[in-house]
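Asker: output the structure for:
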Amino acid sequence: MKNYYRTEYLVNINNRIKTHDNFVILWVGGGLCGQIRKYILGKYIEKKYNKKVKYDINWYKYNGLDDRKKFNRNFDLLKIFPDLDFEIANDYEINIYKSCFRFDLNPLYQFNDLLLEYKNVYLDGTPYDKNCFYEIKEIIKNKIDFETYLNDKLDDKNKYVLNEIRNCNSVAIHVRRGDFAIYGIIEDEYYINSINEMIKNIKEPKFFIFSDDIDYVKNNIIKKLSKTVLFYIVDINDNDKGYFDLFLMMNCKHQIASNGSFGYYAYCFNKNKDKVLITPEGMRDYYIENIDKI
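Answerer: This is a model prediction of the structure:
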């Protein structure tokens, strides 16, 4: 009997949705890179399927932590890029769509048929389409311009590092640990071998190291490097200012990536046409250009 009343309620709510309310709601969670990914996916859906897209950011209100429940995850996208056409769904819309039109596949990559078949869709999880960058690259280029929005917001310490990065053969190294302890962390030898490979192929490289566990990097990676290796540890931004680290990384001329999206987007937005990338083999499919790997 309870199920009957619940179904009747949902049907009645659904009948109140007007024609102009047919749209897709995308769940948004995680750090800045996850927010950028959802924005890109939304623009892709609007262009390819001619559907209006709204975004559910309630995760930041009710959760807002990394997978280890240690670091905050803030909704920074509109703080950095206030001019984005990023429409946030209200609670009424979210409740209806999550109750009636929610799809949560694991992993939710094959969502195309859903958008062709249904007028109303709530896409939960982490849907993605590798063609997004190609399809809307001009939108991304015009709307997500870190240089325009962040350059004037850098403090003196970040300006100093940026100047160092731009005036040498800089190589960004991102060592992600933190919540990746849950999913599997890349071995130290990967970074050490990658540094040695860069030294062989890049003239006078200087390595700029970014990590959410700098102490580990100092004790387990840097100590194993030759004393002739030039490096700079970037530890000036806390977790709430991680987008400054992303900006600094994408200004480096080359990159040694980790197995997370932070390094992926630093690479994607890097404007150096001759950039050299070394990435874990398991990340090959996530990068959009030819890559170098050990």
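Asker: switch to C-alpha atoms for all contacts and neighbour counts from now on
Answerer: Noted.
Asker: longest helix in this protein, please.
Answerer: helix 32-49 (DSSP state H).
Asker: list the contacts of it.
Answerer: Helix 32-49 has contacts (C-alpha atoms under 8 Å, 6 or more residues apart in numbering) with 26, 28-29, 51-54, 74-77, 86, 115-116, 127-129, 132-133, 135-136, 140, 243, 261-262, 265.
Asker: relative to Gln255, how far out is Glu197?
Answerer: 12 Å (C-alpha to C-alpha, to the nearest Å).
Asker: before we move on, what about Lys143?
Answerer: Applying C-alpha to C-alpha to Lys143 and Gln255 gives a distance of 24 Å.
Asker: who has more neighbours out of these two?
Answerer: More crowded of Lys143 and Gln255, by other C-alpha atoms under 10 Å: Gln255, with 29 against 15.
Asker: not counting sequence-adjacent ones, nearest residue to the more buried one?
Answerer: Ala172 (4.6 Å; C-alpha to C-alpha, 6 or more residues apart in numbering).
Asker: and the one you found, how many neighbours?
Answerer: Quick note: Ala172 (other C-alpha under 10 Å) scores 28 neighbours.
Asker: measure Arg127 to Lys51 for me?
Answerer: No Arg there; residue 127 is Pro. On the measure of C-alpha to C-alpha, Pro127 and Lys51 end up 16 Å apart.
Asker: name the SS class of Phe207, please.
Answerer: Put simply, Phe207 is strand when judged by DSSP: H, G, I helix; E, B strand; the rest coil.
Asker: ok, Lys61 - contacts?
Answerer: Applying C-alpha under 8 Å, 6+ apart, no residues contact Lys61.
Asker: how near is it to Phe231?
Answerer: 39 Å.
Asker: for Ser258, same thing?
Answerer: For Ser258, the distance to Phe231 (C-alpha to C-alpha) stands at 17 Å.
Asker: same question for stretch 168-183: list its buried residues.
Answerer: Asn169, Ser170, Val171, Ala172, Ile173, His174, Val175, Arg176, Arg177, Gly178, Asp179 (16 or more other C-alpha atoms under 10 Å).
Asker: the stretch 51-200 of the chain: helices as residue ranges?
Answerer: Remark: helices assigned in the stretch 51-200 of the chain by DSSP state H, counting those that start in this stretch are 59-62, 77-80, 91-100, 112-117, 132-135, 137-143, 146-150, 156-166, 188-201.
Asker: contacts for the fifth one?
Answerer: Outside of helix 132-135, the residues that reach it under the criterion C-alpha under 8 Å, 6+ apart are Ile40, Leu41, Tyr44, Ile140.
Asker: another sequence for comparison is provided below:
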Amino acid sequence: MDIVLIFNGLGNQMSQYAFFLSKKKHIKKCRYLYFTSSCSHNGSELDKLFHIKFPRTLLNRFLYKVYSLYDGIPKLRKFFHLIGIKCIRENKKYTYERNMLLKHTKWGITFYVGGWHSEKYFSGCEKDIKETFKFDVENEDETFRHLAKIVSSNTNSVSVHVRRGDYLKSSPSDYYQFAGVATEEYYQQAFQKIESIIDDPTYFVFSDDIAWCQKHFEDKRCYYVDINKGEKSWRDMYLMSLCHHHINANSTFSWWGAWLCRYNDMITICPEEFIKGVNIKDVYPATWIRLKSK
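Answerer: The predicted structure follows:
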């Protein structure tokens, strides 16, 4: 049995579930498992936003316990391997490996642990994935729905995602390795690139540090979005997806905001790197424009 683990924040959970959907087309005996103790930020969001449920069956409770022991007590791993329980981890450079979709467990249990942040894993499943990741905004407040209309009606709207808070923390933060990629110089280059291609853009800025953005983007026509906090932070991703063009951070959150965009002629700009100093080639789609910070 093959088990794809779902963990970390919303962007990661979406990539992992998309990987599961694609893998299941090849391997029928494939399941997903919320490892909720590692669902950071706002917990397991796929169920809350897309009605993707974690069945609380005896089997799933057993699988959860098995992986908890496997992950938490390294000394037990030799024993687990002997009885056919193992773990396959994604390579550290997030390089696409097609055999990950085709591998299957003839006997025992294999847990697949990784981010799976390459659209190459989703090839042939794009329509299913976009149908799965549809946000329900009908019951959201009037202020938010009005903003969504403003974004949708602006033909030159550009989302700008700036992630600073957790990226600026030093070790042992899980995210410090992502710092120093989407720098101020990167954003200035991205603005220049957008303005060389389209006329009169309106920037919609999404950030956990709006004050920093206001200070550094003061010469741009920006709409600073600051109404989506905590459990409502997913609404930033939805609004990003409504924008015509995108300037992304090295973040799976804005990755999905751009990927879910409905415009075929969209321009998406992203940092050349995903992790500082690591050559990662498969995270960003080939059509996106990659910029290297000076």
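Asker: got a TM-score for the pair?
Answerer: Here the superposed chains carry a TM-score of 0.77, computed using TM-score structural alignment, normalised by the length of the first structure; 254 aligned residues with a C-alpha RMSD of 2.5 Å.
Asker: circling back to that earlier point, correct me if wrong: the residue nearest to Gln255 of the first structure contacts Ile256.
Answerer: Yes. Between Ala172 of the first structure and Ile256 there is a contact at 6.0 Å, judged by C-alpha atoms under 8 Å.
Asker: ok, and what's touching stretch 182-198 of the first structure?
Answerer: Contacts of stretch 182-198 of the first structure (C-alpha under 8 Å, 6+ apart): 67-68, 176-177, 205, 220-221, 224-225, 256, 258-259, 278, 280, 294.
Asker: report the buried members of the residues you listed.
Answerer: If we count by 16+ other C-alpha under 10 Å, the contacts of stretch 182-198 of the first structure have these buried: Arg176, Arg177, Pro205, Ile221, Ile256, Ser258, Asn259, Ile278, Pro280.
Asker: corresponding residues in the second structure for the longest helix of the first structure?
Answerer: Under TM-score structural alignment, the match for helix 32-49 of the first structure in the second structure covers residues 10-27.
Asker: list the buried residues for that stretch?
Answerer: For stretch 10-27 of the second structure, by 16+ other C-alpha under 10 Å, it's 10-24, 27.
Asker: which pair of those residues spans the longest distance?
Answerer: Leu10 and Ile27 (24.8 Å; C-alpha to C-alpha).
Asker: what lines up with Asp155 of the first structure in the second structure?
Answerer: Under TM-score structural alignment, Asp155 of the first structure pairs with Asp141 in the second structure.
Asker: what is the neighbour count of its match?
Answerer: 9.
Asker: a markdown table for the helices of the stretch 51-200 of the first structure, including distance to Asp238 of the first structure?
Answerer: Below are the helices of the stretch 51-200 of the first structure laid out as a markdown table (distance: least, C-alpha to C-alpha, whole Å):
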| stretch | distance to Asp238 of the first structure |
| --- | --- |
| helix 59-62 | 18 |
| helix 77-80 | 16 |
| helix 91-100 | 31 |
| helix 112-117 | 38 |
| helix 132-135 | 29 |
| helix 137-143 | 26 |
| helix 146-150 | 16 |
| helix 156-166 | 12 |
| helix 188-201 | 23 |
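Asker: and of these, who's closest to Thr7 of the first structure?
Answerer: Thr7 of the first structure lies closest to helix 91-100 among the helices of the stretch 51-200 of the first structure, at 9.7 Å (C-alpha to C-alpha).
Asker: the closest one - contacts with which helices or strands?
Answerer: In terms of contacts (3 or more C-alpha pairs under 8 Å, 6 or more residues apart in numbering; DSSP states H and E), helix 91-100 of the first structure is packed against helix 2-15, strand 121-123.
Asker: from Gln188 of the second structure, how far off is the aligned residue in the second structure for Ile199 of the first structure?
Answerer: Aligned by TM-score structural alignment, Ile199 of the first structure pairs with Glu195 of the second structure. Going from Glu195 of the second structure to Gln188 of the second structure by C-alpha to C-alpha gives 11 Å.
Asker: quick check, Ala249 of the second structure in a strand?
Answerer: No. Counting by three-state DSSP, Ala249 of the second structure is not found in a strand; it is coil.
Asker: and it? What does it align with in the first structure?
Answerer: Using TM-score structural alignment, Ala249 of the second structure pairs with Ser258 in the first structure.
Asker: now do Lys86 of the second structure
Answerer: By TM-score structural alignment, Lys86 of the second structure lines up with Arg102.
Asker: which residue, other than its chain neighbours, is closest to the match of Ile199 of the first structure?
Answerer: That would be Pro201: by C-alpha to C-alpha, 6+ apart, it lies 7.1 Å from Glu195 of the second structure.
Asker: which one of the helices and strands packed on helix 91-100 of the first structure is the most hemmed in?
Answerer: Neighbour counts (mean count of other C-alpha atoms under 10 Å) averaged over each of those peak at strand 121-123, with a mean of 23.
Asker: mean distance between it and the second structure after superposition?
Answerer: Per the superposition on the second structure, strand 121-123 of the first structure and its aligned residues are separated by 1.5 Å on average (mean C-alpha distance after the TM-score superposition for the first structure).
Asker: what is that strand packed up against?
Answerer: strand 23-27, helix 91-100, strand 102-103.
Asker: quick one, which of these is packed in tightest?
Answerer: strand 23-27 (a mean of 24).
Asker: for the alignment partner in the first structure of Tyr223 of the second structure, give its distance to Val217 of the first structure.
Answerer: Taking TM-score structural alignment, the alignment pairs Tyr223 of the second structure with Tyr232 from the first structure. Computed as C-alpha to C-alpha, the Tyr232 of the first structure to Val217 of the first structure distance reads 12 Å.
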